[in-house]
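Student: This is a predicted model, with the sequence first.
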Amino acid sequence: MENGELIKLLNSELSIAIAEKISYSELHTQLSDYINQLIKNDFDKLIAYLYRIDVNEEKLKTLLQQNPGEDAGNIIATLIIERQEQKIKYRKQFSKKDTDFDGEEKW
């Protein structure tokens, strides 16, 4: 998947400014750092973002419990990226289905 589309979505939903021309690992590092900053300084905002992005709460809790020594920002960044990639995939999938019908079959 192209990083540009993912980064645009993250910038929009998280109100951040990540450069569109960076590698996946750089994206993950920047997002992880931003999340760690939110954990320390504005936890309520982080919770609101996770809710808005629709990160699976049970999966998040499980991963945090199973990896107590791991950086929480890293775990959360991975889940956010996975969820955003899933959204992009579904949007493409459903927009393609819409174009498969001729005008008379649409509502």
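Tutor: That came through, no problem. Residues are numbered from 1 along each chain as shown.
Student: going forward, measure contacts between C-alpha atoms and count neighbours the same way
Tutor: Fine.
Student: Any figure for the gap between residue 83 and residue 51?
Tutor: Distance, residue 83 to residue 51, by C-alpha to C-alpha, to the nearest Å: 12 Å.
Student: scratch that, residue 12 is what I was asking about
Tutor: Residue 12 is 15 Å from residue 51, by C-alpha to C-alpha.
Student: Can you give me the buried ones in whichever helix in the chain runs longest?
Tutor: Ordering each helix of the chain by length in residues (DSSP state H) puts helix 72-99 first. The neighbour-count criterion (16 or more other C-alpha atoms under 10 Å) identifies 72-77, 79-81, 83-85, 87 as the buried residues of helix 72-99.
Student: putting a second one here so we can go through both:
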Amino acid sequence: MSDSKDIKQSLKLFEKDFQLDKDYLQLAKKKEYTYEEAFLKIMRVVEDLLAKDFQQLVNVLYRIDVSEEKLKEALATSTDNPASVITKMIIERELLKVEFRKKYSK
């Protein structure tokens, strides 16, 4: 599991990748975030896009490189609601980006 600094970095990437207003997620309010807190923040945005602008959600998932095949498979096999499945995949991808940046910035 990633540490709280990585989770906060992934939230910052999410905010940027989804082209949300700076500080939309109010990340400056806390120094560290848990996975569960990040999950809830991201899921709120995903649920909103599912309801109001599905095409924008699809575009952003493509831009941040969430695998369409893995997403379809996860949606087909999961008993969780779609917003939860999509949120998990977004967090997984954003945390992977954080790890890559840490690894290759040294």
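Tutor: Sure, I can see it. Keep in mind that what you see is a predicted model, and the values were worked out from it rather than measured.
Student: tell me which strands and helices the longest helix of the first structure is in contact with?
Tutor: helix 3-14, helix 24-41, helix 43-53, helix 57-66 (3 or more C-alpha pairs under 8 Å, 6 or more residues apart in numbering; DSSP states H and E).
Student: what range in the second structure does the shortest one sit on?
Tutor: Just to be clear, that refers to helix 57-66 of the first structure. Counting by TM-score structural alignment, helix 57-66 of the first structure falls onto residues 68-77 of the second structure.
Student: mean shift between the matching stretch and the first structure?
Tutor: Averaged over the aligned pairs, stretch 68-77 of the second structure sits 0.6 Å from the first structure after superposition, using mean C-alpha distance after the TM-score superposition for the first structure.
Student: buried ones in that stretch?
Tutor: For stretch 68-77 of the second structure, by 16+ other C-alpha under 10 Å, it's 71, 74-75.
Student: which outside residues touch it?
Tutor: By C-alpha atoms under 8 Å, 6 or more residues apart in numbering, the surrounding residues in contact with stretch 68-77 of the second structure are 62, 82, 85-86, 89.
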